[in-house]
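Enquirer: would you be able to build a 3D model of this:
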Amino acid sequence: MDASPSRSRVHGLALPLAAGLCAIALVSGCSGSNSNASQAGATKPGSTQQNSATRPADDLQAGFQTVIKNVLPSVVQIDASNSLGSGIVYDDKGHIVTNAHVVGEEKTFKVTIATGEKVLSASLVAAYPQQDLAVIKLDDVPSGLEPATFGESEKVEVGQIVLAMGSPLGLSSSVTQGIVSAVGRTVTESSAGGGTGATIANMVQTSAAINPGNSGGALVNLDSEVIGIPTLGAVDPEMGDSAAPGIGFAIPASMVKKVAEQIVKNGKVTDSGRAALNITGRTVVDDNYQPAGVALVGVTKGGAADEAGLRAGDIITKIGDTQITTIISLSEALAADKPGQKVTVTYLRNGAQKTADVTLGEI
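Expert: Sure thing, here's the model as predicted:
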């Protein structure tokens, strides 16, 4: 799966916005010419039958408006000098969680909250590119700052209606709507265009529009809970890496909370929860110049691979039953595993195939 970060490099963008409403009339025809009977079967405007038919739509609209009212004040726009992104108010002390690719290499930021046009200053607490998450902190915390409520990732289900809130293309406080279209996706972010190149597991896939500038914002359920941070939009390499409409990905709330809590408390991530072989590697190709495995360039002394007897020059071809052809496929194979878990690694050494049982380490 190819994906690209959805931050915006557009400043001062003025876009003409138009809303189109289409009314569709459904007409049922009957045989015969009894006009009185036809009139008797018609529904008069304002009748009980018409009201009951429109009530579900009214209820859903009211639900959307309630969620927006509850959550949008907790979603901010972040100006990181040469890029724009979004963020979520994490607590009442002024901590804001966002994507690492939104903050980039910057240390200071301009933040606009949804409840006012006043621009606030903020500073970086820490970034964790391995999970494409970061926390910044407002230098002065305004009164009435509203932290968002984060939901439980295990309760997210395909088909749930969700709203994406953020600042696509610099249009602050924008809301789009869709559903959860898949869960448990493992996606590798592009390292081009400011991306971190991170491989992220258990992402929430959504049909809600995720555009440049939405990164770091909120994917919200109808209980006004943040269930993820919109981070990536899928791209189609066969179409010149153009965006694939209706396919966006959000980092699950459980991982957001895990990383943010550590950064707020310790100023860094001390427990990633991410499995690793503790190696550096590179993709190798076969005689037909096709990716054929990952050669170990370096093995960390005392790390998982070293303890299992792997050494520089070995070429990994499988993790368990999963074929490994590139460094990205290796990262994706390990993304859902946990430190301390045992896996069987198949590798080549001097052309001979071997296996090793490896107890995974931690990133």
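
Enquirer: CA atoms for contacts and neighbours, from now on please.
Expert: OK.

Enquirer: gap between the residue most central in space within the chain and residue 208?
Expert: Central residue check for the chain by CA atoms, centre = their mean: the C-alpha nearest the mean position is that of residue 250, 1.8 Å away. Separation of residue 250 from residue 208 (CA to CA, to the nearest Å): 11 Å.

Enquirer: show me what contacts the residue nearest to the centre of the chain?
Expert: 203-206, 219, 228-232 (CA atoms under 8 Å, 6 or more residues apart in numbering).

Enquirer: how about this one, so we can line them up?
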Amino acid sequence: MDIARSRVLRLLVPVVVLAFVSGCSGSGSSGEPEKTTEQAVVPMAAGDLQSAYQKVIKDVLPSVVQIQADGDLGSGIVYDDQGRIVTNAHVVGDSKAFKVTTANSEDALTATLVYSYPDQDLAVIKLDKVPGGLKAAAFADSSKVAVGQIVLAMGSPLGLSSSVTQGIVSATGRTVSEGRSGGGTGATIANMVQTSAAINPGNSGGALVNLDGQVIGIPTLAATDPGLGNSAAPGIGFAIPASMVKTIADQIIKSGKVTDSGRAALGITGRTVVDNGYQAAGVAVVAVKSGGAAEKAGIEAGDVIIMLGDTDITTITSLAEALAEQKPGDRTSVTFTRNGSRKKVDVTLGEQ
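Expert: Presented below is the predicted three-dimensional model:
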């Protein structure tokens, strides 16, 4: 059985493991009435939370599907009642046709690609025939996602369809980069939601859901720890925020492609260069886009970019991550070397 490969993020800093030990708590009194009250409250709270989980799962899981593309398995979310499904670009890969299994049926449905946008690792596919009762998911306002929120991740990890894991929002506003190995798109994505909910192979493209039954993001990356042989770093996963998913999906549905990426661009083709000690030392400009931001600023092929604004640039990935923090039309500076001389120019960023 072919299992979908996981997309991983290579962490560039050591992972520090912190162990927390829970101590015993007490009120300083051994009176029986107080113990009785405490014992009565805890099960009630746990029961309420369990009921909330079960309601969310019942409401949202029918909107989460399993996608098979060229032997690999991933997940997707029903986007509308016309049979459109949003997922990760790395899930669809180079495929144009797919088999889709819903939570309420074991029979696979056929679907075709509408458009894939690898730069944001998002894609839309459409069912060839829309089954009765297909339910579209509700998407949350990403600006209201907060650290500490309880979330559920729904998808098909390791081919186990309709699986659910639980965690919290660990952080927001993360900028992360995918690798290209193993089928990744190499995308650098800003404003991602970090979660402790388990993200396993096959979860990609599924749903990260709050307790209001709204999708807050699409699970996309699971972190790995280089210090442990690139094995999974438990409890560190990333999801593309719902607002970005809606922005891209709506453009694809309306125009058949992405017309306004919202992603800043310098307008160059570049590659990482190393210094005499074989350490990454900047981005060499291989080609400059005609009419692009770099050409207008006077940057030429052969220049080596070493800073964008106040951010040091050592690799093509660090340049992509710095650009991900900007927006088209933003003014910044580019510092580069040319024939051994250091230069700095102002630039108005274009759109990718």
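
Enquirer: TM-score of the superposition?
Expert: The TM-score (TM-score structural alignment, normalised by the length of structure 2) is 0.91; 332 aligned residues with a CA RMSD of 2.0 Å.

Enquirer: okay, and which of the contacts of residue 250 of structure 1 map to strands?
Expert: In strands, defined here by DSSP state E, the members of the contacts of residue 250 of structure 1 are 203-206, 219, 228-232.

Enquirer: which of the residues you listed has the most neighbours?
Expert: Ranked by the number of neighbours (other CA atoms under 10 Å), those place residue 230 first, at 36 neighbours.

Enquirer: the residue nearest to the centre of structure 1 matches what in structure 2?
Expert: Correspondence of residue 250 of structure 1 to structure 2, assessed by TM-score structural alignment: residue 239.

Enquirer: can the ones in strands among the contacts of residue 250 of structure 1 go into a markdown table with extra columns for distance to residue 40 of structure 1?
Expert: Output for these, formatted as a markdown table (distance: CA to CA, whole Å):
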| residue | distance to residue 40 of structure 1 |
| --- | --- |
| 203 | 54 |
| 204 | 51 |
| 205 | 49 |
| 206 | 46 |
| 219 | 48 |
| 228 | 52 |
| 229 | 54 |
| 230 | 52 |
| 231 | 55 |
| 232 | 55 |
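
Enquirer: what's the closest of these to residue 179 of structure 1?
Expert: Set against residue 179 of structure 1, the nearest of these by CA to CA is residue 206 (5.7 Å).

Enquirer: contacts only, for that closest one.
Expert: Here residue 206 of structure 1 is in contact with 178-182, 246-250 (CA under 8 Å, 6+ apart).

Enquirer: put together JSON lines for those, with secondary structure and distance to residue 325 of structure 1 on each row.
Expert: Formatted as JSON lines, the contacts of residue 206 of structure 1 follow (DSSP: H, G, I helix; E, B strand; the rest coil; distance: CA to CA, whole Å):
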{"residue": "178", "secondary structure": "strand", "distance to residue 325 of structure 1": "35"}
{"residue": "179", "secondary structure": "strand", "distance to residue 325 of structure 1": "33"}
{"residue": "180", "secondary structure": "strand", "distance to residue 325 of structure 1": "30"}
{"residue": "181", "secondary structure": "strand", "distance to residue 325 of structure 1": "28"}
{"residue": "182", "secondary structure": "strand", "distance to residue 325 of structure 1": "25"}
{"residue": "246", "secondary structure": "strand", "distance to residue 325 of structure 1": "29"}
{"residue": "247", "secondary structure": "strand", "distance to residue 325 of structure 1": "25"}
{"residue": "248", "secondary structure": "strand", "distance to residue 325 of structure 1": "26"}
{"residue": "249", "secondary structure": "strand", "distance to residue 325 of structure 1": "24"}
{"residue": "250", "secondary structure": "strand", "distance to residue 325 of structure 1": "26"}
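
Enquirer: what about structure 2, which of those residues hold up?
Expert: Retained contacts for these in structure 2, judged by both residues aligned by TM-score structural alignment, their matches' CA atoms under 8 Å, are 178-182, 246-250.

Enquirer: between those residues, which is closest to residue 215 of structure 1?
Expert: Of these, the one sitting nearest to residue 215 of structure 1 (CA to CA) turns out to be residue 250, at 8.8 Å.

Enquirer: one step back: which one of the ones in strands among the contacts of residue 250 of structure 1 is nearest residue 95 of structure 1?
Expert: residue 229 (15.3 Å).

Enquirer: residues touching the aligned residue in structure 2 for the closest one, list them.
Expert: Under the alignment (TM-score structural alignment), residue 229 of structure 1 pairs with residue 218 of structure 2. Taking CA under 8 Å, 6+ apart, we find residue 218 of structure 2 in contact with 87-88, 204-208, 239-242, 245.

Enquirer: export the residues you listed to JSON lines and tack on secondary structure?
Expert: Shown next, in JSON lines, are the contacts of residue 218 of structure 2 (DSSP: H, G, I helix; E, B strand; the rest coil):
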{"residue": "87", "secondary structure": "strand"}
{"residue": "88", "secondary structure": "coil"}
{"residue": "204", "secondary structure": "coil"}
{"residue": "205", "secondary structure": "coil"}
{"residue": "206", "secondary structure": "coil"}
{"residue": "207", "secondary structure": "strand"}
{"residue": "208", "secondary structure": "strand"}
{"residue": "239", "secondary structure": "strand"}
{"residue": "240", "secondary structure": "strand"}
{"residue": "241", "secondary structure": "strand"}
{"residue": "242", "secondary structure": "helix"}
{"residue": "245", "secondary structure": "helix"}
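
Enquirer: which residue is the nearest non-sequential neighbour of the match of residue 250 of structure 1?
Expert: With CA to CA, 6 or more residues apart in numbering as the criterion, residue 239 of structure 2 has its nearest non-adjacent residue at 4.0 Å, and that residue is residue 219.
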